[in-house]
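**Student:** Would you be able to build a 3D model of this:
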Amino acid sequence: MELIHGAPLWLAATNFWVIRSSTSQRECVLVDVPPEPAKVIKFVKDANLKVVAIIATHGHIDHIGGIPTVVEEKEFLDDLDHQKIRVIAHKNDIELIRDPIGSSAMLGQALLQARLSTKIPELIEYLDDDVTFSGAGLSFDALHTPGHTQGSTCFKVKVEGLPPLIFTGDHLFAGSIGRTDLPGGSLDSLMESLVTKILPLSDDTVVLPGHGPSTTIGTERLTNPYIQEAIRTHGR
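**Tutor:** Here you go, the predicted model:
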């Protein structure tokens, strides 16, 4: 497996991630696309990759604002069958995705000023809970982890012989958790999600968050005060 990290982008320094299997030739999957799609497109083109799917960990604008522009990029379409890019998101964030500007207050105005497309992608797939799907030679397990938003979802990738990876969006950060004071947020739900979906993962699982540096489940289990609190209040 080859993991390529693009860069933290836009006002909120949101991480976008590029991942592919070593056996997938040029195919890759993007995880979250901030509202700087030109930089994402350039990164993918410079690496000579082909995007087959985009995963949205949740529906906030700093994670999805660049998706419509990327999926409309003509050079990303398959030359033979005009295959379009799949977009994967949880069904509980459908309203955020349908109205990214109206649901994002001042950040929505920043998207308007950038004159980026807000068209809903043609091939968007709204997940139910705990499903598995494939892309770029990899298998992704979707773990619904409400709390930051109602549809917040972490995506785990397991490859034989390597530590598992999990893309946590704004659910879990190195040393912290996502905020829960925005519409649809719930601290109680986030803590419950941590205990039931994230803490059962192995300590060597690499955490790739939506903001900040990567970490591991083992490190967070030992050092993250919010996880300690989640265990105390929601542990079983």
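**Student:** CA only for contacts and neighbour counts going forward, please
**Tutor:** OK.
**Student:** ok, residues contacting stretch 212-231?
**Tutor:** Here stretch 212-231 makes contact (CA atoms under 8 Å, 6 or more residues apart in numbering) with 15, 173-177, 191-192, 194-195, 198-199, 201-208.
**Student:** quick one more, to check against the first:
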Amino acid sequence: MLRYLTVPVTAFAQNCSVIWCDRTNDAAVVDPGGDLPRLRAAVARLGVRLRAIWLTHAHIDHAGATGTLSREDALPVIGPHPGDQFWIDALPQQSQMFGFPRAEPFTPTRWLADGDTVTIGDETLQVRHCPGHTPGHVVFHSTGAKRCFVGDVLFAGSIGRTDFPGGNHDQLIDSIVERLWPMGDDTVFIPGHGPEGTFGEERRHNPYVGGT
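**Tutor:** Down below sits the predicted model:
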């Protein structure tokens, strides 16, 4: 069975997720933006083994500690989509701009594309490319657990910003309507910031995409 724990990190309270297979105790960490001591403490409490880093996108609050964690723990970096290469290249500038510790550079071990899958232990999640917040943004969907880790595509009552370089509002709305809604109203989404919600609730009541 897929299990997960949300660990808020950085001054932006980014929802880093530790996802693990409860049979094997193998785990992946989604979007390690920073605060590695806090993240490592959570992993130790859970008693799981980190096997990979999965990235939804490469903004500093989601990817800032990726290089360090990958190097120190010899973890492969899976994702995002190649459209975010320029954000990875700009991580040092992002860290300086937003007052983060300097981000170590990294090169993804594996880029992701729409329709790919990622696996941890016995659990396989579907990858959907959902551009709009960033060009290379992806989400990770567990059909069995009815959970989707959506990064900054969708929030409870809101949607991701599109005023950063490479952002596109119409593209973001299309990603939500065409890629997220078909996952089902009862699917719970774990956003990059703030509380969880369901796609059904957002589809009906979110002021940005409600009724779509």
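**Student:** Restricted to buried residues, select the contacts of stretch 212-231 of the first structure in ChimeraX.
**Tutor:** In ChimeraX, this line selects whichever of those come out buried by 16 or more other CA atoms under 10 Å:
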select :15,173,174,175,177,191,192,194,195,198,199,203,205,206,207,208
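**Student:** all strands in the second structure, in order from the N-terminus.
**Tutor:** Ranges of strands in the second structure, per DSSP state E, are 2-9, 14-21, 26-30, 49-54, 77-78, 117-120, 123-129, 138-142, 147-151, 154-155, 158-159, 188-191, 197-198.
**Student:** Can you get me a residue count around the nearest residue to residue 7 of the second structure once chain neighbours are set aside?
**Tutor:** Counting by CA to CA, 6 or more residues apart in numbering, residue 7 of the second structure lies nearest to residue 16, which is 5.1 Å off, once chain neighbours are set aside. Per other CA atoms under 10 Å, the neighbour tally for residue 16 of the second structure reads 29.
**Student:** now do residue 182 of the first structure
**Tutor:** 11.
**Student:** what's the answer for residue 98 of the second structure, then?
**Tutor:** 12.
**Student:** just the helices in the first structure please.
**Tutor:** All helices of the first structure, identified by DSSP state H, fall at 37-46, 61-64, 67-71, 94-98, 105-114, 187-193, 217-223, 225-234.
**Student:** Pick the most buried one from those.
**Tutor:** helix 61-64 (a mean of 25; mean count of other CA atoms under 10 Å).
**Student:** so what's the one residue sitting closest to the centre of the first structure up against?
**Tutor:** The residue lying closest to the centre of the first structure (CA atoms, centre = their mean) is residue 57, at 3.2 Å. Applying CA under 8 Å, 6+ apart, we find residue 57 of the first structure in contact with 31-32, 63, 89-90, 152-155, 167-170.
**Student:** Of these - the most surrounded one?
**Tutor:** Neighbour-wise, the contacts of residue 57 of the first structure (other CA under 10 Å) top out at residue 153, 33 neighbours.
**Student:** Please list all residues in contact with it.
**Tutor:** The contact partners of residue 153 of the first structure, by CA under 8 Å, 6+ apart, come to 57, 58, 89, 90, 142, 143, 144, 145, 146, 168, 169, 171.
**Student:** I'd guessed residue 2 of the second structure sits against residue 18; true?
**Tutor:** No: contact criterion CA atoms under 8 Å: residue 2 of the second structure and residue 18 do not qualify, at 10.6 Å.
**Student:** From the neighbour counts alone, determine which of those two ranks first.
**Tutor:** residue 18 (24 against 21).
**Student:** Could you double-check that that one sits in contact with residue 6?
**Tutor:** Yes: Residue 18 of the second structure is within contact range of residue 6, at 6.5 Å (criterion: CA under 8 Å).
**Student:** picking up where we left off before, mind giving me CSV with the strands of the second structure and columns for distance to residue 210 of the second structure?
**Tutor:** Output for those, formatted as CSV (distance: least, CA to CA, whole Å):
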stretch, distance to residue 210 of the second structure
strand 2-9, 26
strand 14-21, 24
strand 26-30, 27
strand 49-54, 29
strand 77-78, 32
strand 117-120, 29
strand 123-129, 21
strand 138-142, 20
strand 147-151, 17
strand 154-155, 12
strand 158-159, 10
strand 188-191, 16
strand 197-198, 12
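**Student:** For residue 91 of the second structure, which of those strands is the nearest?
**Tutor:** strand 77-78 (15.2 Å; CA to CA).
**Student:** which outside residues touch the closest one?
**Tutor:** Contacts for strand 77-78 of the second structure (CA under 8 Å, 6+ apart): 52, 53, 54, 55, 66, 70, 107, 108, 109, 110, 111, 112.
**Student:** And for stretch 92-103 of the second structure?
**Tutor:** 59, 60, 64, 65, 66, 67, 68, 91, 104, 105.
**Student:** Kindly recompute the last result at 7 Å.
**Tutor:** 60, 64, 65, 67, 91 (CA atoms under 7 Å, 6 or more residues apart in numbering).
**Student:** Farthest-apart pair in those residues, please.
**Tutor:** Maximum distance among the contacts of stretch 92-103 of the second structure (CA to CA): 11.4 Å, for 60 and 67.
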